[in-house]
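J.: Predicted model and sequence below, questions to follow.
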Amino acid sequence: MRRTSLFVIALAVPFTAASATPAALETDPCLVSTRALMGKEQRFLHTVVFGQPAASLARTGSVRYDKSGNSWVKTRSNTWLTLASGFQNTTYSDQQMESQSEHAKRRGLLEVRQSLTSELVPPLAQSLRAFRCRLAAICALADESEQSTSSSLTISVDGCYPRTEKRLTSCTFRSRDPAPARTAVLQQCADDASQTFAQESALLEATIAYDASYRTLLQIAGGFDAFFEDLRDPLLSPLRSAARAIGELQRIPCFLSECHE
């Protein structure tokens, strides 16, 4: 129930950066590529925070993405379907979905038991910081792809570890006719990254508040259980003894005329 509630929170805030995009840039190939990469990083962050169970343990209605970015839905046990072009009549088993999934199964940070939420805040904050670095690297990759002809590029963002990524050929503006406004595309990429990071920050803040409340409730319930467990013998033993003694009173003979046998 708790895991379902967390995913409801996550799904309630979808990727919405495209809603503020100027119409002229809506279908730009470079933005399409950068947004696809941002969506992949967003899903990876969710697996780090919430975890991703094995495909065989996923509930009916669960959604997974393959390595090509196509979404698959589990319609029943051991059956995954998609509406992606070229795969409409394809069915994946749990094993196939596991091998084709873009992210491997893992236990999420919020699935760690016997820990306080405050103990999970540092790794959660670090995960969010790494997410910001990855978003910034995507826009830097779009910029570098125009200036380099190498098939792979090493992207360095201030305050982040360097990353080596494949060059985005869709972001070579000079090879397209008519050439789009490169500055406008890169600025829109930066805006997308900023909106996505703000969205995930708000989501994580709400999730941490929920998790803290849930774990606190479990601690209170556990404390009461321990309290009543310790109190059971000291409280109930005298009551049992008293009930046993009262039951023994009927064995005392009655010498009064009012006694009714």
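T.: Looks like it came in fine.

J.: drop to CA atoms for contacts and neighbour counts, all remaining ones
T.: OK.

J.: Can you show me the helices along the stretch 51-200 of the chain?
T.: In the stretch 51-200 of the chain, helices defined by DSSP state H, counting those that start in this stretch lie at 94-100, 117-147, 182-248, listed in chain order.

J.: closest to Ala84 out of those?
T.: Go through those one by one with C-alpha to C-alpha and the one that ends up closest to Ala84 is helix 94-100, at 14.3 Å.

J.: quick revisit: ok, which of the helices of the stretch 51-200 of the chain comes nearest Ala58?
T.: Evaluated with C-alpha to C-alpha, the helices of the stretch 51-200 of the chain place helix 94-100 nearest to Ala58, the distance being 9.0 Å.

J.: buried sites along the closest one?
T.: Of the residues in helix 94-100, those buried by neighbour count under the rule 16 or more other C-alpha atoms under 10 Å are 94, 97-98, 100.

J.: that older thread, with distance to Ser33 as new columns, can the helices of the stretch 51-200 of the chain be given to me in CSV?
T.: As requested, the helices of the stretch 51-200 of the chain are exported to CSV (distance: least, C-alpha to C-alpha, whole Å):
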stretch, distance to Ser33
helix 94-100, 20
helix 117-147, 9
helix 182-248, 10
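
J.: try this one next to it:
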Amino acid sequence: MKRRLSILWLTALLLTIVPLQGQAQDIGTCQTLMTQQLSREQRLYRSVLFGHKKAKDAALNEVYFDDEGIPWIKEKENVWRSVSPGKEDEERSNDEVDGNDELEPRKGIFETRKVMTSDLVPYLTQAYRSLKCRSTIICKVVENSLELESTSPQELTVVVPGCIEDKRPSILGCHLAAAEGSKVEQGDLLTYCRLVRDDLVSREKDLLKQATEYDAAYRSLLQLAGQMDAFLQEFRWPLINSLRKAAQLVGSLYRIPCFIGSCDESPPSNQ
């Protein structure tokens, strides 16, 4: 079951690479728009955890998405390219990528310094709860949009138990009340949304757990290394001085006369 859900989610992510050329109102368009919004929520969530740098500071081969959901990969220091249809021959500079970036540059929770991992747990938990709420809201927006017939987005007030009330525009491609199609297909679409959402949230929970464990181990190691360095700096000269005096003392022990019988049993020295 988990393997099937992972395949569904991978397929959904691949759909985000191809931008929509229109706002057709059908099941396929609705599913693609829904997947794009879920993918964007995932990227937003990860930027909260790990941060989001400006384009000039991004590593080579790093992928950014613009405000239309089109991916751009950093090919050179100031060259970004896309694999989306119609964008293969287009190049963008760092400034152009920043100007159209879907996310704002931010410092991630894990990038916070001079604190223990336990101090970050409340913020990590809140970020994870926000992901659950926002992904559930998207499925709720899809459900409400399926009941609309208008040709323009409508403002929806979405209420999810345990989450803050949110107002979002409806998804125009999901206005299927007047479109041809059965209620069974619409029900399958909602089921698909919930399956993808559950798979996304479950996987991000496991990744968050692993990242937190790694961060705790890394910070503990840094703390131990810092304490050891401070100890060596503080006791460096007293320790070295004591060892030097001990070596001098051992070297002068031969001057002490021997008053026990076993001394006579030692072989005579060659003179």
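T.: Sure thing, it's come through. Since we're looking at a predicted model, the values are computed, not measured.

J.: Need the buried residues of helix 94-100 of structure 1 in a markdown table (columns: distance to Thr172 of structure 1).
T.: A markdown table is the format used below for the buried residues of helix 94-100 of structure 1 (distance: C-alpha to C-alpha, whole Å):
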| residue | distance to Thr172 of structure 1 |
| --- | --- |
| Asp94 | 39 |
| Met97 | 34 |
| Glu98 | 34 |
| Gln100 | 30 |
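
J.: So which of the residues you listed is the closest to Ala245 of structure 1?
T.: Set against Ala245 of structure 1, the nearest of those by C-alpha to C-alpha is Asp94 (64.4 Å).

J.: contacting residues around the closest one?
T.: 55-56, 78-80 (C-alpha atoms under 8 Å, 6 or more residues apart in numbering).

J.: please redo it, this time with the cut-off set to 10 Å
T.: If a contact means C-alpha atoms under 10 Å, 6 or more residues apart in numbering, then Asp94 of structure 1 has 54-58, 74, 77-80, 100 as its contacts.

J.: for Ala245 of structure 1, same thing?
T.: Shown here is Ala245 of structure 1, whose contacts under the criterion C-alpha under 10 Å, 6+ apart are Leu239.

J.: Same question for Val63 of structure 1.
T.: With contacts taken as C-alpha under 10 Å, 6+ apart, Val63 of structure 1 has the following neighbours: 55, 71-75, 80-82.

J.: Reformat those residues as CSV; add distance to Leu31 of structure 1 and neighbour count.
T.: Listed next are these as CSV, based on distance: C-alpha to C-alpha, whole Å; neighbours: other C-alpha atoms under 10 Å:
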residue, distance to Leu31 of structure 1, neighbour count
Ala55, 31, 25
Ser71, 20, 16
Trp72, 23, 23
Val73, 26, 18
Lys74, 30, 24
Thr75, 32, 15
Trp80, 29, 24
Leu81, 28, 20
Thr82, 24, 21
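
J.: returning to what we had before: right, and the helices of the stretch 51-200 of structure 1 - which one's nearest Leu31 of structure 1?
T.: Closest to Leu31 of structure 1 of those, according to C-alpha to C-alpha: helix 182-248, at 6.6 Å.

J.: Next, the angle helix 117-147 makes with that closest one.
T.: Interaxial angle, helix 182-248 of structure 1 versus helix 117-147 (axes from the mean of the first three to the mean of the last three C-alpha atoms, to 10 degrees): 160 degrees.

J.: Could you give the number of residues near Lys205 of structure 2?
T.: Look at Lys205 of structure 2: counted by other C-alpha atoms under 10 Å, it has 14 neighbours.
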